[in-house]
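Asker: Have a look; sequence and predicted model below, questions after that.
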Amino acid sequence: MKILVGVKRVIDHNVKIRIKADGTGAELENVKMSMNPFDEIALEEAVRLKEAGVASEVVVVSVGDNSSQETLRNALARGADKALLVETEQGATFGSLDIAKILQRLVAQLEPQLILLGKQAIDNDANQTGQMLAGLLACSQATFASALDVTDDGRITVTREIDGGLEVLSLALPAVVTADLRLNQPRYPSLPNIMKAKNKPLEIISLASMGFLPSKQLTTLNITEPKKRNTRCQWLENAAQLVAVLKEHKAI
């Protein structure tokens, strides 16, 4: 079974995001970039399936400029077999539907049986690409996966986290699955694997060679930071004072 994993290069989750002075986006100069955390989980699950002998090959793909090669090398160091970069112009942005259409073309070319994605990217929190890709492929899908098993009959069983608890689905392959936080704990790439990753294949194809034109359905007009809250902290000596303050503000 071949597995295709989509990864995205985003601002590291530990970095405090700063907005550009002109309001056109987040400041990226001299900012640490990393693999999207949910994509790390999707990649880890694919590598575990390969280590268990269920999957034969793990291919990782990213859509972005030349700097995305660093993210793909990191994915190779974590256990992926080969990487594919759909190279775009520096600073180019794409909506979820455009990314889904690009992945649709890659799926037709590579013919994976399982497509694993993070449930969302932490830069836009759209949570749309996996669902759109499954719709375009007209295949099975399971979102917010917290557990995944491959059954003897060639199907997969996915446990989903929903508002009411857990939902278990049995899916026919090919299928699209998006990973939630509790699916696994991603590994850190070891130094020997980082060195080996330098010799693993990383193919770069241009977006133009795919004959794809972005739809540009969404346009960012302006980005601003949230307004600062006027919060006030008051120290209280005992519960009686707390009750008095709550009564003063008509909270009780």
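Answerer: Okay, I see it.

Asker: only C-alpha atoms for contact and neighbour calcs from this point on.
Answerer: Noted.

Asker: in this structure, which spans are helices?
Answerer: 37-51, 68-77, 96-110, 129-137, 191-197, 239-248 (DSSP state H).

Asker: Between these, which one is closest to residue 180.
Answerer: Of all those, helix 37-51 sits nearest to residue 180, with 6.6 Å by CA to CA.

Asker: For that closest one, name the packing helices and strands.
Answerer: Helix 37-51 sits against strand 2-6, strand 57-64, strand 114-118, strand 175-179, with contacts defined as 3 or more CA pairs under 8 Å, 6 or more residues apart in numbering; DSSP states H and E.

Asker: Could you name the helices and strands sitting against the second one?
Answerer: To tie it back to what came earlier, the one meant is strand 57-64. strand 2-6, helix 37-51, helix 68-77, strand 82-87.

Asker: picking that back up, so which of the helices of the chain is nearest residue 9?
Answerer: helix 68-77 (6.2 Å).

Asker: What are the contacting residues of the closest one?
Answerer: 7-9, 34-35, 43, 60-62, 82-85, 189-190, 193-198, 200, 202 (CA atoms under 8 Å, 6 or more residues apart in numbering).

Asker: alright, now check it against this:
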Amino acid sequence: MKVLVPVKRVIDYNVKVRVKSDQTGVDLANVKMSMNPFDEIAVEEAVRLKEAGTAEEIVAISIGPEKAQDQLRQALAMGADRAILIKTDETVEPLGVAKLLKAVVEEESPQLVILGKQAIDDDSNQTGQMLAALLGWSQGTFASEVKIDGDKANVTREIDGGLQTIAINLPAIVTTDLRLNEPRYASLPNIMKAKKKPLDVKEVGDYGVDIAPRLTTVKVTEPPKREAGVKVADVAELVSKLKNEAGVI
């Protein structure tokens, strides 16, 4: 079984994000970038499937700038076999990403596509669902457990009411949640090997896909600063403030 794992280059989750002075977007200058944490979980799950003998080949793919090679090499160091970079310096919206991934799926013919449920930069949570719709494949979203059983995948999903286990037919799309696994740290020898592995670099134009943006960013602002709390003398004063000042009761 071949597994395709899309990964995205995003601002590292430890970095404090700053808005540009003209409010057109987020300042990316001299900011540490890393693999989207949910995609890192997806890579780990694919590697575990390979270690269990379920998967035979793992192909990592990223759509982004030249520097996205760093994230692909991280995926290679974790255990991916091959990596594809579709190079573009433009911001690609979820629908455009899904269209490009559809073209890659038709080329590579994987039986399973595992990707993060969302990216921590735009929080769209749409790409996996859109890709499943474009391909007409089964999908299991927000997965906290994945088990392959022949031509089916048993996916345990995290929903509002708790956990739901569904059986979906392969080929399928699975999007990962945080509790699916704990991604491994790549060993130094594997990191060195990954640096020497060739990447398959392509251009967006090679696929003839329309990725024109459908959305326009009007303004990006930082959230308002949280006001300091106050101490109250007793419950009566607390209730009074909640009723008369906060207006919540």
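Answerer: Alright, I've got the coordinates. Keep in mind it's a predicted model, so treat the numbers as computed, not measured.

Asker: Superposing both, give me the TM-score.
Answerer: TM-score of the superposed chains, computed with TM-score structural alignment, normalised by the length of structure 2, equals 0.94; 244 aligned residues with a CA RMSD of 1.3 Å.

Asker: Go through the helices and strands packed on helix 37-51 of structure 1 and name the closest to residue 137 of structure 1.
Answerer: With CA to CA as the yardstick, what comes closest out of those is strand 175-179 (9.0 Å).

Asker: Tell me the spacing between the alignment partner in structure 1 of residue 108 of structure 2 and residue 104 of structure 1.
Answerer: Pairing criterion TM-score structural alignment: the partner of residue 108 of structure 2 within structure 1 is identified as residue 110. From residue 110 of structure 1 across to residue 104 of structure 1, the span is 10 Å (CA to CA, to the nearest Å).

Asker: Compare neighbour counts for these two and give me the winner.
Answerer: Between residue 110 of structure 1 and residue 104, residue 104 has the larger neighbour count (other CA atoms under 10 Å), namely 17 against 12.

Asker: From residue 183 of structure 1, how far off is that one?
Answerer: Taking CA to CA, one finds residue 104 of structure 1 at 24 Å from residue 183 of structure 1.

Asker: which parts of the longest strand along structure 2 are buried?
Answerer: The longest strand of structure 2 (DSSP state E) is strand 138-149. Using 16 or more other CA atoms under 10 Å as the test for burial, strand 138-149 of structure 2 gives 138-146, 148.

Asker: What is it packed up against?
Answerer: Right, strand 138-149 of structure 2 is packed against helix 127-135, strand 152-159, strand 162-169, strand 172-176 by 3+ CA pairs under 8 Å, 6+ apart.

Asker: which of those sits most buried?
Answerer: Highest mean neighbour count of those: strand 172-176, a mean of 25 (counted as mean count of other CA atoms under 10 Å).

Asker: Give me the range in structure 1 that that strand lines up against.
Answerer: Counting by TM-score structural alignment, strand 172-176 of structure 2 sits on residues 175-179 of structure 1.

Asker: Can you list the neighbours in contact with the matching stretch?
Answerer: 38-39, 41-42, 113-119, 130-131, 133-134, 139-146.

Asker: again, only using 6 Å
Answerer: For stretch 175-179 of structure 1, contacts defined as CA atoms under 6 Å, 6 or more residues apart in numbering pick out 42, 114-119, 134, 139-145.
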